[in-house]
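**Q** no FASTA, just this:
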C-alpha cells in the first residue's frame, strides 16, 4: 500500500505522547494507519546531534517524522538525517502554537510567512527522495482563514508539496495556551472541505476535534483524502484504531480484543525492561486501552499506581489484565 493510502487515517503528532512506545502499541492495534512521531526540532538533530530522538522499531512502519524549524538549509539536513534513518515521510510542523515553538520561529507562527515555508519545503525535497508534507492551521491570530489558507496551500503546491494535513482551527499565538488552542478557537470543517474542492490535485487531510471512526468515514465520503486523529486515538486507542483497518482500509483488523494487544506487548515490554527501561514509560500509553469497558478503572488504577515502583515488571500488567478480565466476565 502506498503511503498516500495509509494517510487515509493517521494519528497526529503529539508532544510527550506519540513516542516510540506509543507508536509500537498503536501499530499492534492497526497495521494500516499512518503513525507520526512527536515533533523533533531540526536544530536538535543538526546542531545538537540528538539522533536518539529518531529511534524507532521497524514494526512501526509506515511511520512519519515530523520536523520543526524555519531555516531551509538546517531543515534540509534534518530531513536527510531522517530519511537515512528510514522514515517513510518527512512532515514540516506549521501548526504548533506553543511559546517554546514560537521563540524558535517555527510552528504555527510560520502561517504568517508562507514564502519561507515554501523555501523550506523545496530545500527538504532537494535533499531527500522521501515525500515531504506539511501540517498547518487554517490561520493564526487576526488572519482571515478564507483568505490566507488558500494562498498558503497554493504556495505549498507550487513548492512541490502534494499532501497537507490541515488542523481546522486558527491558532492564537498570544493569550491562549497550547491546550486552549486545541479547544477554544472554533473548528471550520467546511473551509477544509472547500480547500479540497479548490485543490482537487492535492491530498488533503483534516485534523482537529475528530473523536470517532464514524466522523472519519463521513469526511472521507465527503471528499477529503485523509483524516488525522489526535487525542481520541491516544485516550481511546481501541475505539479509534481497533476497527480502523476494516472500516477505513477494507482489510482485516490485527486484533480481536484489547486484551490481545496487551499480551502482544509482552515481548516488547520485557525487552525494554531488560535494557534498563522503566515499565511506566510504556504502560502510560496503555491506560486507555479498555476505555468504556468493564474493568477500565481497575486497569488504569493498577498500572498508574504500580508501574512507577522500583522493580515493576510484566507481572503488574498481567495483574491488571486479570482484573479487567474478571470484571468483564462478571458483568
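**A** Nice, thanks for sending it over. Being a predicted model, the structure only gives us computed values, none of them experimental.

**Q** C-alpha from now on. contacts and neighbour counts both.
**A** Fine.

**Q** quick one: the strands in the stretch 51-200 of the chain?
**A** 63-68, 89-94, 131-137, 163-167 (DSSP state E, counting those that start in this stretch).

**Q** turn those into JSON lines, columns for mean neighbour count.
**A** Below are the strands of the stretch 51-200 of the chain laid out as JSON lines (neighbours: other Cα atoms under 10 Å):
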{"stretch": "strand 63-68", "mean neighbour count": "26"}
{"stretch": "strand 89-94", "mean neighbour count": "26"}
{"stretch": "strand 131-137", "mean neighbour count": "24"}
{"stretch": "strand 163-167", "mean neighbour count": "25"}
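
**Q** those strands: which one's closest to residue 251?
**A** strand 63-68 (18.8 Å; Cα to Cα).

**Q** what's the angle from the closest one to strand 89-94?
**A** Put simply, strand 63-68 runs at 30 degrees to strand 89-94, going by axes from the mean of the first three to the mean of the last three Cα atoms, to 10 degrees.

**Q** who does strand 63-68 touch, helix- and strand-wise?
**A** Contacts defined by 3 or more Cα pairs under 8 Å, 6 or more residues apart in numbering; DSSP states H and E place strand 63-68 against strand 35-41, helix 72-84, strand 89-94.

**Q** ok, back up a step: residue 295 is nearest to which of the strands of the stretch 51-200 of the chain?
**A** So among those, strand 63-68 is nearest, using Cα to Cα, at 31.9 Å.

**Q** from residue 301, how far off is the nearest residue to residue 35 once chain neighbours are set aside?
**A** Among residues not flanking residue 35 along the chain, residue 63 sits closest, at 4.8 Å (Cα to Cα, 6 or more residues apart in numbering). In this view, residue 63 and residue 301 are 31 Å apart by Cα to Cα, to the nearest Å.

**Q** ok, and here's another one to check against it:
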C-alpha cells in the first residue's frame, strides 16, 4: 500500500463548499483514496456525491481519529467504534452513493473496550450490515481520556497479534496493517507474515527520502534507477507549476504544493537553512520554479545529487513472534444469530 494516497475531509458541508478545491488532484496520484468522517447519514451521502466528480479509487470512512475535536465534541472518528450498527448503516449509505470500493479505517479498540472479541464484533457487524470488505487497522487502541492525538500514536501499546488474528478469523475480508511501521524492511516483514497491505503514514511524511527512497527496489523489485533528490525536485517543479491556482482563488498555492517536500532533507547539511528559506519564500513566491531557485541554494550539490545508498534499515524481526501471540479464535455463532 505504499503509494496509496489518502485525503481526509471533515464532514461539515460549509467546510466542503468552501474547500471543494481540496478534492482535486493530479492524475499521477492514482491510486488515491478519499477519507471522509462524520456522524450524519445525510451529510455522508452528500459528501460522497461531491467526491464522485473527482473519480477517487476508494472512499474510506474514518473510525480511527482520536482527536478531541473529532471523537469528543464531534462524536465521530474513533468513537464510532462503540456504535458498529451506525457504522454499518453509514457504510451502506456511502456505498449506495458511489461506484468505487469503500473501506473503514479504525483502531483495535477504545478505552476499556479493547478486547479482541470486541474488535471482532465491530468488524463482523460492519461487514454484515454493509458492503464493506476492506478494513485498515491501526494496531493500537485509542485513549479518549484527554491525551493528545500525538500521544495516541505512541502511548497505547501496539498489538499486531490482533491484526493477524483478524486475517485468520475473517478470511473473506481484506485487512491493511497500520501503526509503528517505519521502513520498507518492516513493510516486507509484515507482508511475509501474510499482511494483505501495509500503510506507512508518519514515517513517510517525516522522513520521505529515508523511508521511501528504497521502495521501488525493496518492495516492487525494480532495478536501482540512481534517482536523486535533484531529479525528483525537477519533476516536482513541473507538476507543481501545472497545478498552482488550478482550482481558483489561488488554490492550491505554493505553500500547499511544497508542504510534502519540507522533510526531504531531514538530517542533511543545509536542512535548517532550507526550511528557513522556505518559510520566507512562501510569503512571496508564486511559482515552484521561483521557490526552488530561492531555497535550494541552502542544500549542497553533494546532497542534491546523491542517490539513495546502502541497505534500508529497519526491524526485520518486528513480527517474528506474532503467530505465537494470537488470541483465541473468534466465535461468530452468536453474532450470526443476531444478524442472520
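**A** Yep, that arrived. Keep in mind that this is a model prediction, so the values were computed, not measured.

**Q** counterpart of the residue nearest to residue 35 of the first structure in the second structure?
**A** The alignment partner of residue 63 of the first structure in the second structure, by TM-score structural alignment, is residue 32.

**Q** kindly report the same for residue 234 of the first structure.
**A** Checking TM-score structural alignment: residue 234 of the first structure goes with residue 205.

**Q** ok, now which ones touch the corresponding residue of the first structure for residue 74 of the second structure?
**A** In the first structure, the residue paired with residue 74 of the second structure according to TM-score structural alignment is residue 104. Going by Cα atoms under 8 Å, 6 or more residues apart in numbering, residue 104 of the first structure touches 69, 70.

**Q** just residue 294 of the first structure next, same as before
**A** 324, 327, 328, 331.

**Q** try 6 Å this time
**A** Residue 294 of the first structure makes contact with residue 328, according to Cα atoms under 6 Å, 6 or more residues apart in numbering.

**Q** now do the SS call for it.
**A** The local conformation at residue 294 of the first structure, judged by DSSP: H, G, I helix; E, B strand; the rest coil, is coil.

**Q** ditto for the one 3 residues further on
**A** Here residue 297 of the first structure is recorded as helix under three-state DSSP.

**Q** list the contacts of it.
**A** Per Cα under 6 Å, 6+ apart, neighbours of residue 297 of the first structure: none.

**Q** distance of it from residue 58 of the first structure?
**A** Residue 297 of the first structure sits at a distance of 32 Å from residue 58 of the first structure (criterion: Cα to Cα).

**Q** quick one, longest helix in the first structure?
**A** helix 314-330 (DSSP state H).

**Q** so which bits of that helix are buried?
**A** 314, 317, 320, 321, 323, 324 (16 or more other Cα atoms under 10 Å).

**Q** tell me how far the aligned partner of residue 110 of the second structure in the first structure lies from residue 122 of the first structure.
**A** In the first structure, the residue paired with residue 110 of the second structure is residue 140, using TM-score structural alignment. Distance of residue 140 of the first structure to residue 122 of the first structure, given as Cα to Cα: 23 Å.

**Q** ok, the two, which is more surrounded?
**A** Between residue 140 of the first structure and residue 122, counted using other Cα atoms under 10 Å, residue 140 has the larger neighbour count: 22 against 19.

**Q** what sits against the more buried one?
**A** Contacts of residue 140 of the first structure (Cα under 6 Å, 6+ apart): 170, 171, 172.

**Q** roughly how far does the closest residue in space to it that isn't next to it in sequence sit from residue 64 of the first structure?
**A** Using Cα to Cα, 6+ apart and skipping the chain neighbours, the partner closest in space to residue 140 of the first structure is residue 171 (4.6 Å). Between residue 171 of the first structure and residue 64 of the first structure the computed distance is 23 Å (Cα to Cα).

**Q** likewise residue 287 of the first structure?
**A** For residue 287 of the first structure relative to residue 64 of the first structure (Cα to Cα), the value is 24 Å.

**Q** what about residue 225 of the second structure, how many neighbours?
**A** So residue 225 of the second structure, with other Cα under 10 Å, has 10 neighbours.

**Q** next: residue 177 of the first structure.
**A** 15.

**Q** mind checking what residue 65 of the second structure lines up with in the first structure?
**A** In the first structure, residue 65 of the second structure lands on residue 96 (TM-score structural alignment).

**Q** how about the contacts made by residue 76 of the first structure?
**A** Contacts of residue 76 of the first structure (Cα under 6 Å, 6+ apart): 123, 124, 127.

**Q** 8 Å - rerun?
**A** Counting by Cα under 8 Å, 6+ apart, residue 76 of the first structure has contacts 120, 123, 124, 125, 126, 127, 128.

**Q** let's see if you can find the most crowded of those.
**A** Counting by other Cα under 10 Å, top hit in these: residue 124 with 27 neighbours.
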